[in-house]
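*Asks:* Just need the structure, nothing else, for what follows:
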Amino acid sequence: MLTSLAVILLLGMFLGGIFDKLRLPSLVGMIIAGIIVGPHGLNLLSKPLIDVSGDLRQFALIIILTRAGLSLDVEDLLKAGRPAVLLCFLPACAEILGVVVLAPPIFGISVVEAAIMGAVIAAVSPAVVVPRMLKLLEEGYGKEHRIPQMILAGSSMDDIFVIVMFTAFISLEVSGSVSASSFAQIPISIGTGIAIGILVGIIINRFYSELKLRNTVELIVMLCVSFLLLELEHVASKVVPISALLAIMSMGMVINRKNPNLASKLANKYNKIWVGADVMLFVLVGATVDMKYVMASGGLACILVVGALLFRMVGVLLCLVKTKVRKNERAFCMLAYTPKATVQAAIGAIPLSMGLPCGQVVLTVAVVSILLTAPFGAFIIDKTYKKLLTRT
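*Replies:* Purely as a prediction, here's the structure:
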């Protein structure tokens, strides 16, 4: 496994660096590195590493969301108001609707299968969006109308909403029926996740204030607590739904609110860890790609992904109706809400593993959505934010 880790990090950083020199998103090079060394390429990765790749991707997601929480100001988030709330679910609903409309005639699948596919590709990638929104906050772009804060909050909750919808649609396909309680889990998981995150954040802040630990020790404690929150979500799932990802993000927000200096120090530590986690995440995403299936139906998948994105952009635009956000800022929000990667890599293969007839085409569309939108979204955000947003 150690050899495989070395291959992932070295080749990922090498190809990522090449793409960066070419002024292209480095994550494209990392994804290509994963395709090369993955099971469907040269097969240089050990089976034990492949088996735990889901956990490693989740580790990267923890770092992303904690960094977001430590950098988000609660007052700014509350002042963002209605648009931030709508961004949590309306664009995803619009994209799922787009796939339900477009996928049946394109791939000959049922409406429920199209809904499953839509739920897979409808999630925004925090791995692409969050680091860039944090950069905007640091540089002062879009602060007047809280554009980075809205996108940070919306993209984080968007993933949770989509995953619950995916579970409900899978249940409908397998059993032929879905209960109202499946959809009721969405607001419950969001509420419990935020509440637990706030409580844990208060406890940790008090704990740090009393003991005066080293920054590195504080970082280790935060990571361990995040892991325990994920386990809590799994253990409590039969009793009450809990969004551990929202809890992790809320925990960081509370620390930022109670102790900004501590939040800044922890954020710097997380930034250093992210250097390696970034490479690990996208190389492992690339390792899931089977290019044979992508080449077989990639053209139709591209048409579907682009069409679904147009529906999503309309959804983002609706979220900003009757707000003070300017036209150029609305255009930026529509573009910034396009990249996909993490959730698609995590759940794209589930229908196939369950033996559903739509499994292979869902996986293919998920892979194509990553390859198209992750580099496009990263590139377009990096190239347009200075032109479309105002610096304050």
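*Asks:* CA only for contacts and neighbour counts going forward, please
*Replies:* OK.
*Asks:* what about residue 295, how many neighbours?
*Replies:* Residue 295: 12 surrounding residues under other CA atoms under 10 Å.
*Asks:* tell me the SS of it?
*Replies:* Using DSSP: H, G, I helix; E, B strand; the rest coil, the structure places residue 295 in helix.
*Asks:* mind listing what it touches?
*Replies:* Applying CA atoms under 8 Å, 6 or more residues apart in numbering to residue 295 gives no contacts.
*Asks:* Would you quantify the distance from it to residue 302?
*Replies:* Counting by CA to CA, to the nearest Å, the separation of residue 295 from residue 302 is 11 Å.
*Asks:* cool, residue 371 as well?
*Replies:* Relative to residue 302, and taking CA to CA, residue 371 is found at 10 Å.
*Asks:* same thing with residue 188?
*Replies:* 35 Å.
*Asks:* and if you look at residue 369?
*Replies:* 8 Å.
*Asks:* Comparing these two, which residue is more hemmed in?
*Replies:* residue 369 (26 against 16).
*Asks:* wait, isn't that one in contact with residue 121?
*Replies:* Yes. At 6.8 Å, residue 369 and residue 121 qualify as touching, with contact defined as CA atoms under 8 Å.
*Asks:* what residues are shared contacts of those two?
*Replies:* By CA under 8 Å, 6+ apart, the residues touching both residue 369 and residue 121 are residue 340.
*Asks:* I'd assumed residue 150 was in contact with residue 80.
*Replies:* Yes. Contact between residue 80 and residue 150 holds when scored by CA under 8 Å: they sit 6.4 Å apart.
*Asks:* Looking at these two, which has the bigger crowd around it?
*Replies:* A side-by-side neighbour count of residue 80 and residue 150, using other CA under 10 Å, places residue 150 first with 25 against 18.
*Asks:* and the gap between the closest residue to that one other than its chain neighbours and residue 154?
*Replies:* Excluding its sequence neighbours, the residue lying closest to residue 150 (CA to CA, 6 or more residues apart in numbering) is residue 84, at 4.7 Å. From residue 84 across to residue 154, the span is 6 Å (CA to CA).
*Asks:* Next, the structure of the following sequence, for comparison with the previous one:
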Amino acid sequence: MLSGGALGALVLGMVAAALWRRGWPRHAALGLGPAPHFSDDLEAAIAEIWDWVAEPIIFGTIGASINFSALPAGVAARAALIVLTGLAVRVIATFLTMYGQEGRAGDHPYSFRSRLFFAVAWTPKATVQAVLSGTPLHLVKILKSGAPDYDQWLQWGHEIQTTGVICILICATLGTLLVQVFGPKLLDEAPKAEEERECLTALAAKADSDALL
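*Replies:* So this is what the prediction gives:
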């Protein structure tokens, strides 16, 4: 049910954007005519609401739900180990995935430093954890209430939620710090406009000379 709701929200957004570009609905009182940029404008407005209202509420709520002083011994350490293991696998997988991929049109494949930055830039991920980490505990309270093993399920739900919060603390803070520190060191400065024009002129001249041969 939860997955179906999320999938429905994604499909609804894609269908609405496609219909707006085509001018649907065509009813005079409801339609705006073809509006190719309407979905982009709406996305920008929703992004502002997300950044200033929804996101602080989500992260604040999930953070306030954990009392680290009341956690059983070893739960936080196990959660951190799980997060760091998954993070290491994701960094390695991202680095290997970008191997041999083409950059911008006409560029060579990404350099070692660029691939390393891609791997680092994928570290600060926390929104999904903030939204979903409390779902198992919520379902346990609904579906397992009164069951003989309710306390065990409740403990597992708390541990999953704790893992999600620790994932936020590690990925969001550490990831953002890594991007800020290593970004200027790993990424090459974009060429200036004049240099780009000179490069394009040289490439065009070479192409013309090759065509004459």
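*Asks:* where do the helices sit along the second structure?
*Replies:* In the second structure, the segments counted as helices under DSSP state H are 2-21, 38-49, 55-64, 75-97, 112-121, 127-132, 135-143, 150-168, 175-186, 193-212.
*Asks:* cool, the stretch 101-250 of the first structure as well?
*Replies:* For the stretch 101-250 of the first structure, applying DSSP state H, counting those that start in this stretch gives helices covering 111-121, 126-139, 147-175, 180-211, 215-236, 244-258.
*Asks:* what does the shortest one rub up against?
*Replies:* Outside helix 111-121 of the first structure, the residues within contact range by CA under 8 Å, 6+ apart are 92, 95-100, 103-104, 162-163, 165-166, 169-170, 172-173, 340, 343-344, 347-348, 358, 362, 365-366, 369.
*Asks:* Trace it over to the second structure and give me the residue numbers.
*Replies:* Against the second structure, there is no aligned range for helix 111-121 of the first structure (TM-score structural alignment).
*Asks:* Buried residues, that helix. List them.
*Replies:* Residues of helix 111-121 of the first structure classed as buried: 111-121 (neighbour count, 16 or more other CA atoms under 10 Å).
*Asks:* again with stretch 69-83 of the second structure
*Replies:* Neighbour-count burial for stretch 69-83 of the second structure, counted by 16+ other CA under 10 Å, picks out 75-76, 79-80, 83.
*Asks:* Quick one: end-to-end length of that stretch, please.
*Replies:* 20 Å.
*Asks:* By how much does stretch 85-97 of the second structure deviate from the first structure on average?
*Replies:* Following the fit onto the first structure, the mean deviation recorded for stretch 85-97 of the second structure is 1.7 Å by mean CA distance after the TM-score superposition for the first structure.
*Asks:* Determine how far that stretch lies from the middle of the whole chain.
*Replies:* On the basis of CA atoms, centre = their mean, to the nearest Å, stretch 85-97 of the second structure is displaced by 15 Å from the centre of the chain it belongs to.
*Asks:* tell me, that stretch lands on which residues of the first structure?
*Replies:* Counting by TM-score structural alignment, stretch 85-97 of the second structure corresponds to 307-319 in the first structure.
*Asks:* Name the surrounding residues that touch the matching stretch.
*Replies:* 82-84, 86-87, 90-99, 102, 330, 333-335, 337-338.
*Asks:* From the residues you listed, list the buried ones, please.
*Replies:* 83-84, 86-87, 90-99, 102, 330, 333-335, 337-338.
*Asks:* List the contacts of the residue positioned nearest the centre of the second structure.
*Replies:* The residue lying closest to the centre of the second structure (CA atoms, centre = their mean) is residue 125, at 5.6 Å. Taking CA under 8 Å, 6+ apart, we find residue 125 of the second structure in contact with 168, 171-172, 175.
*Asks:* Now with 7 Å, please.
*Replies:* The contact partners of residue 125 of the second structure, by CA atoms under 7 Å, 6 or more residues apart in numbering, come to 171-172.
*Asks:* how close does it sit to residue 86 of the second structure?
*Replies:* 12 Å.
*Asks:* so residue 254 of the first structure touches residue 196, yeah?
*Replies:* No. Contact criterion CA atoms under 7 Å: residue 254 of the first structure and residue 196 do not qualify, at 11.1 Å.
*Asks:* Those two: which has the busier surroundings?
*Replies:* A direct count of neighbours by other CA under 10 Å for residue 254 of the first structure and residue 196 places residue 254 higher, at 26 against 20.
*Asks:* Give me the neighbour count for the nearest residue to the more buried one once chain neighbours are set aside.
*Replies:* Closest residue to residue 254 of the first structure apart from its sequence neighbours, by CA to CA, 6+ apart: residue 201 at 5.3 Å. When counting by other CA under 10 Å, one arrives at 25 neighbours for residue 201 of the first structure.
*Asks:* For residue 201 of the first structure, what is the corresponding residue in the second structure?
*Replies:* Looks like residue 201 of the first structure aligns to residue 17 there (TM-score structural alignment).
*Asks:* how much space between its match and residue 40 of the second structure?
*Replies:* Counting by CA to CA - residue 17 of the second structure and residue 40 of the second structure are separated by 9 Å.
*Asks:* How much space separates residue 74 of the first structure from residue 31 of the first structure?
*Replies:* On the measure of CA to CA, residue 74 of the first structure and residue 31 of the first structure end up 34 Å apart.
*Asks:* In terms of packing, which of the two has more residues around it?
*Replies:* residue 31 (29 against 16).
*Asks:* for the more buried one, what are its contacts?
*Replies:* Residue 31 of the first structure neighbours (CA under 7 Å, 6+ apart): 282-283, 285-286.
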